[in-house]
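J.: structure of the sequence below:
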Amino acid sequence: MTAANADGERSWYVVRCVFQWEAWEGTPYEERLTLWQAASLGEAIVRAESEARSYAEENGLRYLELAQCYHLATPGRPGDGDEVFSLLRDSHFGAESYLDHYFDTGHEHQGTTSE
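T.: Model (predicted):
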């Protein structure tokens, strides 16, 4: 799609899609963020979900049909330090429990840095 919004401007959007790696031991989940230049949030989601289905099919994954979109507030092309995704979540957890529950369960497949 190459349509632009009413001002003729296309904006940048990040879309997070969630997958399940059913063939891997433990069937881990993947949260994948992709960057799209589009005329609207809806167009960005449509394009991202199409790509997500292809990604899932090509890699033997299950796309869980969840797409969350974030409109980049920075004008022009994204650059160093630009915010590319933000999600606010209400929670009854304290800070340490919140991180343990959502981000540090001990079951993440992630690398480490030597820095």
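J.: CA atoms for contacts and neighbours, from now on please.
T.: Noted.
J.: grab the longest helix from the chain for me.
T.: Taking DSSP state H as the criterion, the chain has its longest helix at helix 41-59.
J.: other SSEs contacting the next helix or strand after that helix?
T.: Scanning forward in sequence from helix 41-59 by DSSP states H and E, the next helix or strand is strand 62-71. If you count contacts as 3 or more CA pairs under 8 Å, 6 or more residues apart in numbering; DSSP states H and E, strand 62-71 packs onto strand 11-20, helix 41-59.
J.: got those as TSV, with distance to A95 and mean neighbour count columns?
T.: Output for the helices and strands packed on strand 62-71, formatted as TSV (distance: least, CA to CA, whole Å; neighbours: other CA atoms under 10 Å):
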stretch	distance to A95	mean neighbour count
strand 11-20	23	22
helix 41-59	31	17
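J.: please give me the structure for this one as well, since I'd like to look at both together:
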Amino acid sequence: MDKQEAWFSVRCLFRLDAEAPTTYEERITLWRAISPEEAVTLAEAEAGEYVADLAGEYLGLAQVYSMAAEPGHGAELFSLLRDSPLQPAAYLDAFFDTGDEHQGVIETSEA
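T.: Here you go, the predicted model:
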């Protein structure tokens, strides 16, 4: 019996430059593979190609997510659960909104 391919997303972490302040990047890529291990192998090979032209490095951390459904509009590409004693605002500040992110702000209108 042949193994069926499924869709996997893989989150990899990178350091983009060696000068202070160092910029870190999280990338989530999409792979069709027969197992989570194969998806990580494919993602790590691509990670090596990705950093080849950059003054950076792949940090060797890959987290794989087996997608429950075919990719499509609104499909969940990645999910990571983390236990923490922090309250929501402190959690966001500690892990996602430290002030050092390279990101824009989308203004929302109040209804």
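J.: so which of the helices and strands packed on strand 62-71 of structure 1 is nearest L33 of structure 1?
T.: Of all those, the one in closest proximity to L33 of structure 1, counting by CA to CA, is strand 11-20 (4.3 Å).
J.: name the element L92 of structure 2 belongs to?
T.: Counting by DSSP H and E, L92 of structure 2 is found in helix 88-95.
J.: spatially central residue for structure 1, please.
T.: R16 (1.8 Å; CA atoms, centre = their mean).
J.: what's the matching range in structure 2 for stretch 26-37 of structure 1?
T.: Matched against structure 2 by TM-score structural alignment, stretch 26-37 of structure 1 falls on residues 21-32.
J.: okay, now the closest residue to the residue nearest to the centre of structure 1 other than its chain neighbours: neighbour count?
T.: Nearest non-adjacent residue to R16 of structure 1, counting by CA to CA, 6 or more residues apart in numbering: L33, 4.3 Å away. The tally of other residues near L33 of structure 1 (other CA atoms under 10 Å) stands at 19.
J.: can you redo the helices and strands packed on strand 62-71 of structure 1 as a markdown table with distance to T105 of structure 1?
T.: What follows is these, written out as a markdown table (distance: least, CA to CA, whole Å):
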| stretch | distance to T105 of structure 1 |
| --- | --- |
| strand 11-20 | 17 |
| helix 41-59 | 24 |
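J.: nearest to F103 of structure 1 among the ones you listed would be which one?
T.: Per CA to CA, nearest to F103 of structure 1 of those: strand 11-20, 14.7 Å.
J.: hang on, E22 of structure 1 packs against N59?
T.: No. Assessed by CA atoms under 8 Å, E22 of structure 1 is found out of contact with N59, at 10.4 Å.
J.: gap between the counterpart of G79 of structure 1 in structure 2 and W7 of structure 2?
T.: With TM-score structural alignment as the criterion, the equivalent of G79 of structure 1 in structure 2 is G72. In this view, G72 of structure 2 and W7 of structure 2 are 11 Å apart by CA to CA, to the nearest Å.
J.: do the same with D17 of structure 2
T.: In terms of CA to CA, D17 of structure 2 sits 31 Å off from W7 of structure 2.
J.: ok, now A62 of structure 2?
T.: A62 of structure 2 is 16 Å from W7 of structure 2, by CA to CA.
J.: distance from stretch 40-49 of structure 2 to structure 1 after superposition?
T.: With mean CA distance after the TM-score superposition for structure 1, stretch 40-49 of structure 2 departs from structure 1 by a mean of 0.5 Å once superposed.
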